[in-house]
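Colleague: coords below, sequence missing:
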């Protein structure tokens, strides 16, 4: 408390501990207004602060009141604390329904701000842009695109406001918290769907089918010259490479050009390999489907992740975000036909095999990079060498970049997944993901092509991650017979989101429902055996089955640990009896594969 009071009353700002800044001025400063109708909270604070939830919702209402023929606000869901998650729909001619937007010959852009509520640049930038549309200054924007705008996704985290939520971020003065009221990170929830916030977003995407999804964040990590960094799954790692090509060759150049023209420095979406020694290189990250951009790549939904540079002033970041919106809208308007063709193509393609896990390459590529000079010093606090950024530009001609190019795990894509009716929440989540699920009726029996995954080894996480105890396992596939599939659900992989369905339902995928712990009950046994009953039964069983008796004798001879462990011996014998739990360690979702 005393320390906080000292900081608040000091002449220096709360940013005194952060590295020195490279001075900045940009043409985008002309976008701000200081008075007049619909001046934003951000502008009234001279680019220093952001409004709270109530003020934000009030401004949404003011925008709609100022231009009801082009703006409409809707609730897309509610947080666990009961706060409404608002979305503003902006369309040129009162075309607010999903069907109208899909048929007005313009692409739809979904802008999402505040998934991490402390990273709120996207909200204030969009408010300025929408104000300019409402007042007629930027009437051209709605002639190019329809806009869906979620000002705050993490509404509960947004209200956990403090000056002390992000130690490595310059502004706003008060910012929200990273996680929601249940301490869950929304941008780790795109597969398991534990949060109403992310479920609401996926329902919007399914309903409105936007041509592009923009998720606005702020970085952690190292210092460099770029103020606006963004990216998408690169073509070499993409499951939607046709989309990646359009984003890289058509959309990105127009965004970069607009940012550069307005005094900003656009940069790649990368992270330092070693935050204390930037020269060791940067990480070319490829997102998995738990993240918005990784989910979008698998779902065939063009998705761009913005990561504004946390060490740049809030005003600079927000203005750069406005400029990014402007460039993206022009690019989307000009190239949406090519993007739509790429979407249609990718959603019609499902490979025979799917990469579900990648590792960083051992050997780097090299890129030019606009860094910031730093020096090392011996820290008496940490007891090791630390880095101190010096606020001076340092350009790297050949900085190593380690992309996640190495394929760690690839799985065969089934023709169908079969889900028992005992898992209705899995069915519901698949539907939220936009995945087609078919109910099986009648007395349909399976054939020998059905396979089941049996767990051979497994390991539970030692601590929870995102509220779940994740599980890692190895499997072998076996044929299953005589399963009555009546009342089950069938999920074909030959569908628009078949690749996503495979990542969710194949137990070996790192972001599958299995890996997130949805099927942990298969690791427990609830019927027991007593040796007074098992011992005579086993003796009789071995007498009647010579092959089993030989196998039992072999294990005793060759495995001394097994031979000296009465519990292990009886456990092995129990597993051979018809009394043994036939669901133990068996993944309940079945699979069928096309004959090769």
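Modeller: That came in fine, so what should we check first? A quick note: this is a predicted structure, and the numbers were derived from the prediction, not measured. Numbering: from 1, shown residues only.

Colleague: contacts, neighbours, all on C-alpha from now
Modeller: OK.

Colleague: where do the helices sit along the stretch 401-550 of the chain?
Modeller: Remark: helices assigned in the stretch 401-550 of the chain by DSSP state H, counting those that start in this stretch are 424-432, 498-505, 531-544, 546-558.

Colleague: Which of these sits closest to residue 446?
Modeller: helix 498-505 (18.9 Å; Cα to Cα).

Colleague: what is the orientation angle of that closest one with helix 424-432?
Modeller: 160 degrees (axes from the mean of the first three to the mean of the last three Cα atoms, to 10 degrees).

Colleague: got the contact list for helix 498-505?
Modeller: 191, 239, 289, 295, 298-299, 350-351, 354, 356, 413-414, 417, 430, 435, 491-493, 509-514, 589 (Cα atoms under 8 Å, 6 or more residues apart in numbering).

Colleague: What separation do you get for the residue most central in space within the chain and residue 202?
Modeller: Nearest to the mean C-alpha position of the chain, counting by Cα atoms, centre = their mean, stands residue 291 at 0.9 Å. Using Cα to Cα, to the nearest Å, residue 291 is found at 12 Å from residue 202.

Colleague: Could you do residue 30 as well?
Modeller: From residue 30 to residue 202 the distance is 36 Å (Cα to Cα).

Colleague: Those two: who's more crowded?
Modeller: It is residue 202, of residue 30 and residue 202, that has more neighbours when counted by other Cα atoms under 10 Å, with 19 against 9.

Colleague: next up, a second structure to put side by side with the first:
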């Protein structure tokens, strides 16, 4: 490995002896570029090469614009024209966690060397986000990643709002996420790569890999990815000197107990990409390996993925087209996923023996990995996920215009929305929340909802001119369903978009309602019978106030919108007057 790295490093210097060098190269692998150095580098590359264009998008939370560097051999930089020309598109995202910067440096060298050597593929457009979390990159230091082996200084994980941007792809609390989604949906990449560094166990590999969870990905794309793409990535990375293993999330204390596949829900980068039928990869180099090795491994992967996507461009484009057509017609959608714990397969793993010794801090037993005792052994890998909750899509969702953030994000993600021309009463299926759990502590600025239990009610609801109708015959169906169905793991409801419905707005004065409730029970024997049955089955109703509240909740006076999820499901074909 060391010999290979020295060769790679020498090759870079030979190749770039007459070109602009990066801070990584000048420092011989000790430093990562700063934000200003990175942007200046790409500006110069843009100025010197017609095949490079650095585009500027909207502002991030720190007030600086997000950039996209596009490498196009044809010197065309319009995504619509490029799609018409049947070009495949690869999007590389760097610095979502700026303390994990090797992708930033590797992409700079990659872009320069591709254009300098005239090696850009004809059929592939390479898009690079130089640094996504600009905010964190500017918050530079040397101590925030205590377990990481270099570089000398680096950025911070949180952005200007102290958000982890790799949890922000659905809730979109940051401007960074909003602008990223503009880029993603404008360019509609076929393959997406997000570059990272892992924490956790010690082992022999420099690089581990997360690919889009195969069971969550559209079956047509999943088959292509697992059979035509992933095996080649592993084989070629091994030949390059950087043998990979799947991302190491171990079952018990050490990896030899087995590892579990990463379930990337839509809050994560590759989980978000999955909603758009984009094959995603997260490169996770190992924190304890020297920074220069980690950069070299990332560079190898990026070169290999470019070769793979270019060589299979027509097949990838055709496969995605079939997947999109299938999703537009798909009826049943999984909302949650469950790990099958009986589906382990054995894989080869190169690790270090995990041992214990007394802690010098507490004198209690502590774990350490003995790098003098490497091993290669078979370990179990659990990587089969099965649908938990599933739902049949409606013909359309009806979303009142009041819920502006949801509407803006749906539009941002290329969802086609139409509006009612006139005030209209529709017979629709509405959800009522019978139960849900809310996290006791905030997670990324939200108190997440989960374990949602629903009651479906067919009812007539008044909608108004300008309210939105979202038909589910679209290639964006997965984004539509997994955000608008409240039981989905990362639905808009889970992220508190609709919390206004959780509060009761009207109530009663007990001393007045007592007489009215008594009259209701006299006039409606079935209501009295239901109350008596409820008292027998629920100890909480032994209390007189609780009984009075029960009558109120089952009376015409109780507000129909309390705990009613605001997004309607249109089940039966209905003639609508739309604009």
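Modeller: Received the coordinates, thanks. Everything numeric in this text was worked out from a predicted model, so none of it was measured.

Colleague: Quick check: TM-score for this pair?
Modeller: Between these two chains, after superposing, the TM-score reads 0.92 (TM-score structural alignment, normalised by the length of the second structure); 566 aligned residues with a Cα RMSD of 2.2 Å.

Colleague: What residue in the first structure is paired with residue 336 of the second structure?
Modeller: For residue 336 of the second structure, the aligned residue in the first structure is residue 357 (criterion: TM-score structural alignment).

Colleague: With residue 59 of the second structure instead?
Modeller: Residue mapping for residue 59 of the second structure onto the first structure gives residue 78, with TM-score structural alignment as the criterion.

Colleague: What is the burial count for its match?
Modeller: For residue 78 of the first structure, the count of nearby residues is 17 (other Cα under 10 Å).

Colleague: what do you get for residue 381 of the first structure?
Modeller: If you count neighbours by other Cα under 10 Å, residue 381 of the first structure ends up with 7.

Colleague: next one: residue 143 of the second structure
Modeller: Neighbours around residue 143 of the second structure, by other Cα under 10 Å: 15.

Colleague: From residue 94 of the first structure, how far off is the counterpart of it in the first structure?
Modeller: Counting by TM-score structural alignment, residue 143 of the second structure corresponds to residue 164 in the first structure. To residue 94 of the first structure, residue 164 of the first structure is 42 Å away according to Cα to Cα.

Colleague: Check residue 519 of the first structure too.
Modeller: Taking Cα to Cα, one finds residue 519 of the first structure at 46 Å from residue 94 of the first structure.

Colleague: Of those two, which one has the most company?
Modeller: residue 519 (18 against 15).

Colleague: In the second structure, what sits opposite residue 453 of the first structure in the alignment?
Modeller: In the second structure, residue 453 of the first structure lines up with residue 431, judged by TM-score structural alignment.

Colleague: wait, residue 296 of the first structure
Modeller: In the second structure, residue 296 of the first structure lands on residue 273 (TM-score structural alignment).

Colleague: shouldn't its match be in contact with residue 194?
Modeller: No: at 10.7 Å, residue 273 of the second structure does not count as touching residue 194 under the criterion of Cα atoms under 8 Å.

Colleague: Who are the contact partners of residue 552 of the second structure?
Modeller: If a contact means Cα under 8 Å, 6+ apart, then residue 552 of the second structure has 517, 558 as its contacts.

Colleague: do you know how far the aligned partner of it in the first structure is from residue 529 of the first structure?
Modeller: Mapped onto the first structure by TM-score structural alignment, residue 552 of the second structure lines up with residue 574. Going from residue 574 of the first structure to residue 529 of the first structure by Cα to Cα gives 8 Å.

Colleague: Touching both of these two, which residues are there?
Modeller: By Cα under 8 Å, 6+ apart, no residue touches both residue 574 of the first structure and residue 529.

Colleague: sorry, back to before: what is the burial count for the match of residue 296 of the first structure?
Modeller: Neighbourhood size, residue 273 of the second structure [other Cα under 10 Å]: 28.

Colleague: Checking my notes, it in a helix, right?
Modeller: Yes: counting by DSSP: H, G, I helix; E, B strand; the rest coil, residue 273 of the second structure falls inside a helix.

Colleague: so the closest residue to it other than its chain neighbours, which of the three states?
Modeller: Of all residues not flanking residue 273 of the second structure in the chain, residue 280 sits nearest, at 6.5 Å (Cα to Cα, 6 or more residues apart in numbering). Three-state assignment for residue 280 of the second structure (three-state DSSP): strand.

Colleague: Make sure residue 280 of the second structure is actually in contact with residue 209.
Modeller: No: using Cα under 8 Å as the test, residue 280 of the second structure is too far from residue 209 to be in contact (10.6 Å).

Colleague: Between these two, which is the more surrounded one?
Modeller: Neighbour count, other Cα under 10 Å: between residue 280 of the second structure and residue 209, residue 280 has more, with 26 against 22.

Colleague: contacting residues around the more buried one?
Modeller: With contact set as Cα under 8 Å, 6+ apart, residue 280 of the second structure has these partners: 191, 192, 193, 194, 211, 212, 270, 273, 274.

Colleague: what do you get for residue 200 of the second structure?
Modeller: Contacts of residue 200 of the second structure (Cα under 8 Å, 6+ apart): 248, 249.

Colleague: Give the aligned equivalent of residue 255 of the first structure in the second structure.
Modeller: Per TM-score structural alignment, residue 255 of the first structure is aligned with residue 233.

Colleague: quick one: its match from residue 282 of the second structure, how far?
Modeller: When residue 233 of the second structure is compared with residue 282 of the second structure (using Cα to Cα), they lie 13 Å apart.

Colleague: repeat for residue 13 of the second structure
Modeller: When residue 13 of the second structure is compared with residue 282 of the second structure (using Cα to Cα), they lie 28 Å apart.

Colleague: if you count what's nearby, which of the two comes out ahead?
Modeller: Each of residue 13 of the second structure and residue 282 has its neighbours counted (other Cα under 10 Å); residue 282 has more, 21 against 15.
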